[in-house]
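Chemist: Build me a model from this:
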Amino acid sequence: MRRNLLLLGVCLMTVCCYAQDKAGREYIDVNAGWNFRFAYDVRRNAPEEKVSLPHTWNASDPFKGSIDYRRTMGVYSRGITTDPSWKNKRVFLYFEGANSVADVLVNNTFVTQHKGGYTAFCAEITPYLKPGGENKLLVQVSNAARMDVLPLAGDFNIYGGLHRQVWLIVANENCITPLDYASPGVYISQDEVSSSKARISVATKLSLTGKGTGISLRTIVRDARQKEVMTAQSTVDPRDTLVTQHLTITRPHLWEGKKDPYLYEVAVQLLQDDNVIDEVKQPLGLRYFKVDADSGFVLNGRYMDLYGFGYHEDVEGSGSALSREDLESDMALVLESGATAMRLTHYPHASYFYDLADKNGIVLWTEIPLVGPGGYTGTGYANDPSLQQQARQQLVEMIRQYYNHPSIFFWGLFNELKLDYDNPLPFLSRLNELAKKEDPSRITTCATFLDTDTFNHVSDVIAWNKYYGWYGGQFSDIGAWADDMHDKFPRKPIGVSEYGAGANIDHHIEQLKAPIPDGDFHAEEWQTAFHEAHWEEFGRRRFIWSKFIWALRDFGSSIREEGGFQGINDKGLVTYDRRVKKDAFYFYKANWNTTPMLYLTEKRNNDRSKSKTDIKAYTNLPAAALFVNGKPAGEAKKDALGRLLWKDITLKPGNNLLVVKATYAGMTLSDSCRWNLKSGEISFMK
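Modeler: Reported below is the predicted structural model:
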């Protein structure tokens, strides 16, 4: 039922946002019919590939055992036929993302260049179009490494191409501008929110190039049933480029995260002579929040435990060119796990995922790609004015484009910068000031891995990437570390921005033994034990305001050759192809999701050498019974971490059928697997 609701919301949003608008604005899908070639092939009749967007040329080459995947330039081209109805209209070309530098030409004339692969950009192409005929659109895209384009470093692949969707926007001469950093042109600020009253201000940026008389702006707030709640209307002077309106909603229905992700709709209409000539609709989720150094994250006056995943846009066979179905599939995984929050790493993600988070009540941390090398070589920052300007540009683009999404609570400034090159601190302080100027209402944060106070004063809150029990140390060290940080910095809210361990679902052990992180063998059981121990430590420390697992899914990283994989970071709780959820996924599902579940662990660890062994299951039910080869083996009660454990269970030589069953509220759940005890290799568990 939850899945159906998710998809229903998706369909409604798609119709709303991308059908022709009766108000005069039209969105035209131009994602099909592109020709693609690499720029180095300049022959007159160079062969071209027919592609549809989103597209990347790196879908497979980073996984062929070489770190030197294609960081090059590609050329996309297609025709656009102007429609007679576009006469006296304005035409804009809107790119949701081109990785990493894009040059746009219309009819062989340069229009614009955009740097940065993860934010949108928009250009007006009206003057470049030939009326009543075919027009040539050409986009050259480069994903080559550059010192003036973020990111400079990172443990993930930079997939090249038009890896997000492209649209034509046809609007009237007087319109709400799409040219303000490719934002909606409408900014909804929540000036004061409580359970009794919500005061909002709606700032709208206009571009008035046509007839300038009789213009007004109307803002309508509608509830989830499309009933008008509040309206404001203002006369517009032809010279106005910004109009701000103030509205008050009494007894508002608050956005309560997953519990109740209630959304209003704000429709901003530009009128001329009382006729609507343009309209932009945006979501509104009313909420107030804070992070306390002792009590963690507080939403609408109540504590909310923020836990979830870090998440890369990376799909087997597609790279970062995710379809809407891919994004829906990933959100379905998030909802199944029971997560309350997501960290969208290490760049702004496709706008559709923010829509899904709004509708499903997932709290988001989203960040710019100011990414350091972490434990690798190189730098993520250089004291270069062109790079600094690029970082400022990407920050402003991110904030303005996603400003109205109620799911966003945290703006991330950087990840894992180091101090062995130019000192980034002075610039980071200015970057934080810029973020607070653009959006005073949200919380700034950063992710560091340095156990010092180096970056503690840059942003409002801070979080650490910690891997105790994977990159050295013991699992339990995470608790001692958190206590130490809290004691040293009692007024600074601290979180955990990453924690995780690798796992190959084909690698198994019967007795725990620490793997070598960059070695060939990554036992799934070690990952499971890592997460059980970490979650137990986190449960004792409410002051940790965030807990983000690294990562939701395995993802591509060409520099890695480990765990039996070429070019894969295997710390995800779901395999790269999305086909298998690892045991650790079900551990969190038992702890986070209230829908009754029962899962028998180590199904894939089915070749056994010990005739006496422990058997474990995960559940959110009180108890379950175990049956071995059809015979009862006793009932186990769930512990505080959702675990059921049966000790010293005897297996017979050869095939063994294990079944767990639980009955609750008239419902019976079961799970099973088969283990094979190798003949002639029987030993006893020590």
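Chemist: Could you use CA atoms for every contact and neighbour count after this?
Modeler: OK.
Chemist: Quick one: the helices in the stretch 501-650 of the chain, in order.
Modeler: 524-538, 583-592 (DSSP state H, counting those that start in this stretch).
Chemist: now those in CSV, with distance to residue 432 and mean neighbour count?
Modeler: Listed next are the helices of the stretch 501-650 of the chain as CSV, based on distance: least, Cα to Cα, whole Å; neighbours: other Cα atoms under 10 Å:
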stretch, distance to residue 432, mean neighbour count
helix 524-538, 28, 20
helix 583-592, 33, 23
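Chemist: Second chain to compare with the first, below:
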Amino acid sequence: MIAVKVDNSRQPSSRWYTGSGIYRHTWLVAVSPTHVAHWGTFVTTPRVSKDAATVEVKTRVRNEETAPAACTLVSALVDRDGKVVQTAEASQQIGAGDEYEFTQQIAVEKPSLWNPGDPYLYTLRSTVRIGQRVADECETPFGIREAVFDANRGFLLNGEHLKLNGVCLHHDAGSMGAAVPERVWERRMEVLKGMGCNAIRTSHNPPAPEFLDLCDRMGFCVMNEAFDEWKAGKGQVRGNGYSLYYDDWHERDVTDFVRRDRNHPSVVLWSCGNEISDQLTPRGVELLRDLLAIFHREDPTRMVTAACDQIAAEPRSAPVEFLSLLDVVGYNYADRWRERRELYYSLDKQAHPGWRMIGTESSGMGGPRGDYRGLVPPVPGQAATVVAVAGPPPPMGGRGFGRGFRGLDTEQLWKFVSIHDYVAGDFMWTGIDYLGESGWPNHGATAGCIDTCGFPKDGYYFYQSQWTEKPMLHLFPHWNWKGREGQFLPVACYTNCDSVELFLNGKSVGAKGYVFPRYGMQGRYGQYAPGANASIRTTSDLHLAWDVPYEPGTLRAVGTKGGQPVVTVEITTTGDPAAIGLSVDRETIRAGRRDVAQITAKVLDAQGRMHPDADHEIAFEIQGEGRLIGVDNGDPSDQEDYKGKQRKCFHGMCLAVVQSTATAGAIRVTATAPGLKPATLTVRTTS
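Modeler: Here you go, the predicted structure:
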């Protein structure tokens, strides 16, 4: 019998929700006495081009027999279709109780290169033979790719410049807590992909290995982060954090961390810490040197950064000594320091032209989804139409046009990052809301552009407008403002179109467009793009806005490119709530207790339109081969049980997560609420 016990009584131990106990997959692996060592393969691609690549494989084989063993290692490269591309074979006598590291090089002609647009994966099949007997066999997925950080060109993947459009993520998932089924993360990553995100920072601890498997398969570049503390603790956790264990455990933890994750093609950069309290001290410099040596020993192919929040501290000698040791200098909130609010990275680029730079953490467009209290206060004597949230009323969209959660100008920062190649990319805080790091009555932070249900907020579409090319237009807020008739209300949109014309009940409110990059940046002074209509280029902001006198009806926005309409969006004043609408992320899931269906419930009017302020409590009944394992609505102040059978809607929506049983069959989900027509859907489960 193997017993695993957890003592998590020293609290608080983290600023965010960590979970407790066994909340990730745990495996008991049985191997023969002669076997590939745990995390014993290391696959690198020292030479990469479209025509040819060299794959180098280091494999540690252990012989735990009482006698020497004559071992043969066969390393086979297998492509996506299961075809063996190339093999290498080597033999070695390994003494009793010894370990030997094989080094093999394998040439691949016309390789398929891993990249976010086509995350092609090969498999290394390692077979250990003693004579004709197979003693051990294991498989290691990997990708052929070259990842380089350059002081002037930023990030290069396979020789081509790639701006890292990144988000920071904690490891929880709302109602799932820390025990997150893979499909929950897969759906969240699908939403991030739709935004144009191509990079993730795993803040501030090693992620589950299955998370990195998803990043490999779905095409995300990863900044893989180890620590939130070194020797100095952080005040929020009152000395109960990792600093208690740093001296005894940091070398083993970093070694295991790197060996576990270094074969993932998605991992392009290691981070040795987040906002480390030691970063301005002489001790911190020595600790950093030690950590860098461990990272480079275990993986000489990747660079190491740290997420630093004391970039502009005085005297300058303290941060400069620390930062200059890093392979890539990581900036947390590059725009929050004095003149850096306008100059960003340029001061350090002039002073330290050899530094490689990346935005490890920057303010994102967060706030509670659908909360517009700062835009339209309630009519005197009329109840507010939104659930109360701790703190002062936020501006429009939770944070206002282009304003991040620390009041920093998100739009302006992105302009700088996008046109300066030497900044490798930027990771906004955060991609998705998370549990913890908030004050009562909130139990989670709303810094994300996606809520804990996986529902996009308005800020999501700002990034989509800058990070994607398919014509898009997002119009907000909703158009249910009873009691505000005749008052001017701001209406905004994020878009990547040349111009947008707004109509209210069929009458034009005006056409507008923004200019970025500004004319002249890419040509001669004052040059306008061929055929551009300068009269509708109304702003250099990265959003468009109108003041519209409110009247019930329909707002319609038409986006054009090259003078032709390419996308139309409508927002209509809804009727009273009348029914529940259900949708599911997949109609068929796997049986076996590990797969889940994620069901979105919406409150609809009689015409099937979602009511933007409905807060009905929806009860879920599950019949058949499934069980309800979580309910959520994205409201950080809602005190209802995540494991209950009902949930209030937050601005018209909530989520239910249903897990399959061991038996294949059907799951019938019924949603009811007083005064609303119920809804039912069926999910199939297959073996």
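Chemist: Can you calculate the TM-score here?
Modeler: Remark: TM-score between the superposed chains equals 0.68 [TM-score structural alignment, normalised by the length of structure 1]; 516 aligned residues with a Cα RMSD of 3.3 Å.
Chemist: Nearest to residue 81 of structure 1, out of the helices of the stretch 501-650 of structure 1?
Modeler: Closest approach to residue 81 of structure 1 among the helices of the stretch 501-650 of structure 1 (Cα to Cα): helix 583-592, 49.3 Å.
Chemist: what does the closest one contact?
Modeler: Helix 583-592 of structure 1 is contacted from outside by 336-339, 524, 527-528, 531-532, 573-574, 597-599, 601-602, 618-620, 641-643, using Cα atoms under 8 Å, 6 or more residues apart in numbering.
Chemist: ok, which stretches of the stretch 251-400 of structure 2 are helices?
Modeler: 282-298, 317-325, 340-343, 346-351.
Chemist: Roughly how far does the residue nearest the centre of structure 1 sit from residue 456 of structure 1?
Modeler: Nearest residue to the geometric centre of structure 1 (Cα atoms, centre = their mean): residue 344, 3.2 Å. Applying Cα to Cα, to the nearest Å, the value for residue 344 of structure 1 to residue 456 of structure 1 is 21 Å.
Chemist: quick revisit: for my notes, please list the helices of the stretch 501-650 of structure 1 in JSON lines and give distance to residue 434 of structure 1 for each entry.
Modeler: Shown next, in JSON lines, are the helices of the stretch 501-650 of structure 1 (distance: least, Cα to Cα, whole Å):
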{"stretch": "helix 524-538", "distance to residue 434 of structure 1": "33"}
{"stretch": "helix 583-592", "distance to residue 434 of structure 1": "36"}
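Chemist: right, so of those helices, which gets closest to residue 233 of structure 1?
Modeler: Checking those against residue 233 of structure 1 by Cα to Cα gives helix 583-592 as the closest, at 45.2 Å.
Chemist: in structure 2, what residues pair with the closest one?
Modeler: Across structure 2, the stretch matching helix 583-592 of structure 1 (TM-score structural alignment) is residues 458-467.
Chemist: will you turn the helices of the stretch 251-400 of structure 2 into JSON lines that also has mean neighbour count and distance to residue 307 of structure 2?
Modeler: Conversion of the helices of the stretch 251-400 of structure 2 to JSON lines gives the following (neighbours: other Cα atoms under 10 Å; distance: least, Cα to Cα, whole Å):
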{"stretch": "helix 282-298", "mean neighbour count": "16", "distance to residue 307 of structure 2": "12"}
{"stretch": "helix 317-325", "mean neighbour count": "18", "distance to residue 307 of structure 2": "10"}
{"stretch": "helix 340-343", "mean neighbour count": "16", "distance to residue 307 of structure 2": "17"}
{"stretch": "helix 346-351", "mean neighbour count": "14", "distance to residue 307 of structure 2": "16"}
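Chemist: Nearest approach to residue 391 of structure 2 belongs to which of these?
Modeler: Of all those, helix 340-343 sits nearest to residue 391 of structure 2, with 25.0 Å by Cα to Cα.
Chemist: Save the helices of the stretch 251-400 of structure 2 as a markdown table, and put in distance to residue 617 of structure 2 too.
Modeler: Shown next, in a markdown table, are these (distance: least, Cα to Cα, whole Å):
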| stretch | distance to residue 617 of structure 2 |
| --- | --- |
| helix 282-298 | 51 |
| helix 317-325 | 52 |
| helix 340-343 | 44 |
| helix 346-351 | 52 |
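Chemist: Specify the stretch among these that is closest to residue 484 of structure 2.
Modeler: Per Cα to Cα, nearest to residue 484 of structure 2 of the helices of the stretch 251-400 of structure 2: helix 340-343, 37.2 Å.
Chemist: that older thread, what sits against the aligned residue in structure 2 for the residue nearest to the centre of structure 1?
Modeler: Aligned by TM-score structural alignment, residue 344 of structure 1 pairs with residue 202 of structure 2. By Cα under 8 Å, 6+ apart, residue 202 of structure 2 lies in contact with 168-171, 222-225.
Chemist: so which of those residues persist in structure 1?
Modeler: Retained in structure 1: 168-170, 222-225, out of the contacts of residue 202 of structure 2 (criterion both residues aligned by TM-score structural alignment, their matches' Cα atoms under 8 Å).
Chemist: Where strands are concerned, which of those count?
Modeler: Within those, membership in strands is found for 168-169, 222-225, as judged by DSSP state E.
Chemist: Now the helix or strand residue 200 of structure 1 falls within: buried residues?
Modeler: In this structure, residue 200 of structure 1 sits in strand 197-208 according to DSSP states H and E. Buried residues in strand 197-208 of structure 1, counted by 16 or more other Cα atoms under 10 Å: 198-208.
Chemist: Dump the residues you listed into a markdown table; add distance to residue 473 of structure 1 as well.
Modeler: Listed next are those as a markdown table, based on distance: Cα to Cα, whole Å:
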| residue | distance to residue 473 of structure 1 |
| --- | --- |
| 198 | 48 |
| 199 | 50 |
| 200 | 49 |
| 201 | 50 |
| 202 | 51 |
| 203 | 51 |
| 204 | 53 |
| 205 | 53 |
| 206 | 56 |
| 207 | 58 |
| 208 | 62 |
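Chemist: Please identify which of the residues you listed is nearest to residue 35 of structure 1.
Modeler: Nearest to residue 35 of structure 1 among those: residue 207, at 33.3 Å, using Cα to Cα.
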